[in-house]
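In: Everything below, folded, please.
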Amino acid sequence: MFAHMTQRGDKSMFAIPPRRLRTAFAVFTSIAAGPMGAGPALAQGAASWPSQPIRFIVPYPTGTQTDITARIIGNEITQATGQPVIVDNRPGASTLIGAEALAKSAPDGYTIMLTTNTTSAANKSLFIRLPYDPLKDFAYVGLLNTTSQVLVGRADIPANTLDEFLAWARKQKNLEAGHWSAGSQVSVAMLKSLGGIDLLPVPYKGGPQAVTDVLGGQIALTFTDFSSALPHIKNGKLKGIGITAPKRSSVAPQIPALAESIPGFDVLVWTAIVAPAGTPQSIIAKLNGIVNHGLARPEVKAKFADIGFDVSPSSPEELTRFVEREIDRWKKLVDNAGIAPQ
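Out: Prediction:
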């Protein structure tokens, strides 16, 4: 940055005038102090965190398992801190909208997001370009829970068992199947390839919209979460065909695992909490402790069990390593399903 010095007799002189040099030095020190100057401010804010409401971005529609999860955990955070947690639903574009909003938020602990296998793992393989980097733009707080999805179909499908459904479906042409997340998209592709069914994938903004169209007869099938599926299955408006986990769920043991008749069908999904990269570690650690304390409470475990979730607490470091492995796992799932990145 500084110009070289030249010798004239016994005097040293700058190749640029001293006045200009002083100006350049002032600019340099101002730039250098910028990020460092932010450090004390962040440290002060971290010490008093939280002193204001916390925004909790959910990149899915209201009423979904992810939305319910955020509200359960948000209540635990409020109980522990006394600060309101405001759920901000930002659905659409396979969670890209919500994820980009988080990545652009200030790393001060007052904006967090409910992430999933879609946002943090699968999207790297489903899209050629992402508006965020799941490892560089997120600070991982803690894993929350794991679950599977349910394949539901129209009530008039002439089948009462999984094998009967497969026999019927294999005779159909362009059977429309809705998807709205990486888990549902991969599940549709696996049902098509492993199940030998001629499916026509139909994208949706969220699970509830896909379920609505199955109820209305616009499409035949969709994969959705337990909270969206079970009420309609119980009242006979939808057929519960199978779940994506390798074994049946205690929430709905009457619904078979798709793997019982389609060997190799295994799509588990999960949720976790992230903050913007650069969030002070003291805030990450405090939030992780609050979340894990909540997950250990019997009442919270029961609420998650009611919607088909198993709690899975972790440390921030464990979650980060888990996400790194999940990125590789979902790449294999996407590749094996034959899905081309968009």
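
In: alpha carbons only for contacts and neighbour counts from here, please
Out: OK.

In: Quick one: residues in contact with the helix or strand that contains residue 97.
Out: Per DSSP states H and E: residue 97 is located in helix 96-103. Contact partners of helix 96-103, identified using C-alpha atoms under 8 Å, 6 or more residues apart in numbering, comprise 57-59, 89-92, 111-113, 119, 130-132, 137-138, 275-277.

In: Could you give the number of residues near residue 242?
Out: 24 (other C-alpha atoms under 10 Å).

In: is it fair to say it lies in a strand?
Out: Yes. With DSSP: H, G, I helix; E, B strand; the rest coil as the criterion, residue 242 is part of a strand.

In: Any quick PyMOL command for the buried ones out of the contacts of helix 96-103?
Out: Remark: buried members of the contacts of helix 96-103, expressed as a PyMOL selection using 16 or more other C-alpha atoms under 10 Å:
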select buried, resi 57+58+59+89+90+91+92+111+112+113+119+132+137+138+275+276+277
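
In: Just the contacts of helix 96-103: which are in strands?
Out: 57-58, 89, 111-113, 138, 275-276 (DSSP state E).

In: Most widely separated two among the residues you listed?
Out: 89 and 138 (18.2 Å; C-alpha to C-alpha).

In: Just give me how far the helix or strand containing residue 183 sits from the chain centre.
Out: Secondary structure assignment for residue 183, by DSSP H and E: helix 182-195. Averaging C-alpha coordinates over helix 182-195 and over its chain gives two centres that are 19 Å apart (C-alpha atoms, centre = their mean, to the nearest Å).

In: Contacts for it next, please.
Out: Under C-alpha under 8 Å, 6+ apart, the answer for helix 182-195 is 94, 117-118, 122-123, 126, 149, 166, 177-179, 197-199, 201, 222-224, 244, 262-265, 267-269, 333-334, 337-339.

In: Any of these buried? List them.
Out: Buried among these by 16+ other C-alpha under 10 Å: 94, 117-118, 122-123, 126, 149, 166, 177-179, 197-199, 201, 222-224, 244, 262, 265, 267, 269, 333-334, 337.

In: To check against the first, give me the structure of this:
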Amino acid sequence: MSKTIDRRHFIAAGAGAFAVPFVSRGASAQGASQGTSQVTWPARQIRMICSYPAGGQTDLLARAYGEFISKQVGKTVVVENKPGASGAIGTAEVARAEPDGHTILCSISTTYIMNRVVMKNPGYDMDKDLTLVSVIPGAGLLLVANPKTGVKTLEDFVAFARKSGKVNFGTYSAGSAPHMTINELNKQCGLNIEPVHYRGEAPMWTGMLEGTLDAAMGSYTAAQSVLQSDRGTVFAVHSKKVDAIPAIKTLPEQGATSKFFTVSGFSGWAVPKATPQAVVDRLSELCVAANSDPKVKEVLATFVLEPAIGVKETNALYQRELPIWIESAKSLGLEPA
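Out: Just a heads-up that it's a prediction; the model follows:
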């Protein structure tokens, strides 16, 4: 059930540009919100700002999709990594950019949704400053138990937690999906699961390997070091089944009732709010078309991700999940930093 993941293949492109000799398709922007003016896009090099570090999932998606877009429009796409503050640094830069489609953000739902709850001043207002173009719905996150617990199902885990009185459960950051999952399970089942927050998935899974955690929650790909060494047992997936482990049931399938267990989060692209709708639509079309590109398909398969969806579906997903994320996040009682 494991995959061999060679990230060097993707990272080799570095922070450089992708330029190819194809003629771009012009885009006309008309409508009440844009007046009657017309624009041709792209007119010059495109900057794609990735608000997370080089070499990670978000970066590799940005580079694969950016290369495809470059080939289609005949203009260079430069991927720039601007990490920090849960994606807020890079996002604020895009929010301030000219709304002409030549500066694009690639980020994740933490940046698009959660920062407004956990940060006093992220430097941008998602709903006023940015427009979502296309997203890749999140994969099912794995709930993994230390084998010594004997846990194989959610029912087993609840019984273990009640018997133990206290459970050390790893998360990859405060305010993350694992943190909210712990909170919701505590509320539903009357448990005392203690979140142990790490700075990222890698150190969290190291904690599982070292045996210091009773359980942890994260992505299928990042969990491979634990699963392949038989140092963890998957007992549930958050809201979506994972194709590589189809026998593992979701939390709702095992009786968990919180609305939070119906959301998936996402990775994807956004542009400054006043970007002409025709440019937004063209970018969305390109992201969807990229799903058939071999390099894009390889990255999606590496991280067990679904293909990118169009602008209408993207914004419907955002509006559907937004209030659930906000409600669950606020229930954590975290003071904005």
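
In: TM-score for this pair?
Out: Overlay of the two chains. TM-score (TM-score structural alignment, normalised by the length of structure 2): 0.73; 295 aligned residues with a C-alpha RMSD of 3.2 Å.

In: Surely residue 259 of structure 1 and residue 267 touch.
Out: No. The pair residue 259 of structure 1 / residue 267 is not scored as a contact, 10.0 Å apart, by C-alpha atoms under 8 Å.

In: now the helices for the stretch 51-200 of structure 1?
Out: For the stretch 51-200 of structure 1, the helices defined by DSSP state H, counting those that start in this stretch cover 65-81, 96-103, 117, 123-126, 162-169, 182-195.

In: Mind putting the ones you listed into TSV with distance to residue 291 of structure 1?
Out: Formatted as TSV, these follow (distance: least, C-alpha to C-alpha, whole Å):
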stretch	distance to residue 291 of structure 1
helix 65-81	7
helix 96-103	19
helix 117	19
helix 123-126	25
helix 162-169	38
helix 182-195	25
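
In: For residue 292 of structure 1, find the nearest of the ones you listed.
Out: helix 65-81 (9.8 Å).

In: Now do the buried residues in that closest one.
Out: By neighbour count on 16+ other C-alpha under 10 Å, the buried set for helix 65-81 of structure 1 is 65-78, 81.

In: ok, so of those, who is nearest residue 250 of structure 1?
Out: residue 65 (16.4 Å).

In: quick one, what contacts that closest one?
Out: 225-228, 307.

In: OK, contacts around the residue nearest to residue 145 of structure 2 when sequence neighbours are not counted?
Out: For residue 145 of structure 2, ignoring the flanking residues on the chain, the nearest one in space by C-alpha to C-alpha, 6 or more residues apart in numbering is residue 215 at 4.2 Å. Residues in contact with residue 215 of structure 2 (C-alpha under 8 Å, 6+ apart) are 143-146, 167-170, 208.

In: Count residues in the vicinity of residue 318 of structure 2, would you?
Out: Residue 318 of structure 2 has 18 neighbouring residues, counting by other C-alpha under 10 Å.

In: What separation do you get for it and residue 180 of structure 2?
Out: 18 Å (C-alpha to C-alpha, to the nearest Å).

In: rewinding a little: what does the helix holding residue 97 of structure 1 correspond to over in structure 2?
Out: Aligned by TM-score structural alignment, helix 96-103 of structure 1 falls on residues 88-95 of structure 2.

In: quick one: that stretch to structure 1 mean distance?
Out: In the superposition with structure 1, the average deviation recorded for stretch 88-95 of structure 2 is 2.7 Å (mean C-alpha distance after the TM-score superposition for structure 1).

In: chain center to that stretch: distance?
Out: In terms of C-alpha atoms, centre = their mean, the centre of stretch 88-95 of structure 2 is set 16 Å apart from its chain centre.

In: Equivalent analysis for stretch 301-312 of structure 1, please.
Out: Distance, centroid of stretch 301-312 of structure 1 to centroid of chain: 17 Å (C-alpha atoms, centre = their mean).

In: Over to stretch 176-184 of structure 1?
Out: On the basis of C-alpha atoms, centre = their mean, stretch 176-184 of structure 1 sits 15 Å off its chain's mean C-alpha point.

In: Could you do stretch 168-184 of structure 2 as well?
Out: 15 Å.

In: how about that stretch: buried residues?
Out: Buried-residue list, stretch 168-184 of structure 2, by 16+ other C-alpha under 10 Å: 168-175, 177-184.

In: for that stretch, how far is the first residue from the last?
Out: 15 Å.

In: Pull out the buried positions in the lengthiest helix in structure 2.
Out: The single longest helix within structure 2, with elements called by DSSP state H, is helix 311-330. Within helix 311-330 of structure 2, the residues that count as buried by 16+ other C-alpha under 10 Å are 311, 314-315, 317-318, 321-322, 324-325, 328-330.

In: Closest one to residue 163 of structure 2 out of these, please.
Out: residue 328 (26.5 Å).

In: Now which residue in structure 1 aligns to that closest one?
Out: Using TM-score structural alignment as the criterion, residue 328 of structure 2 maps onto residue 333 of structure 1.
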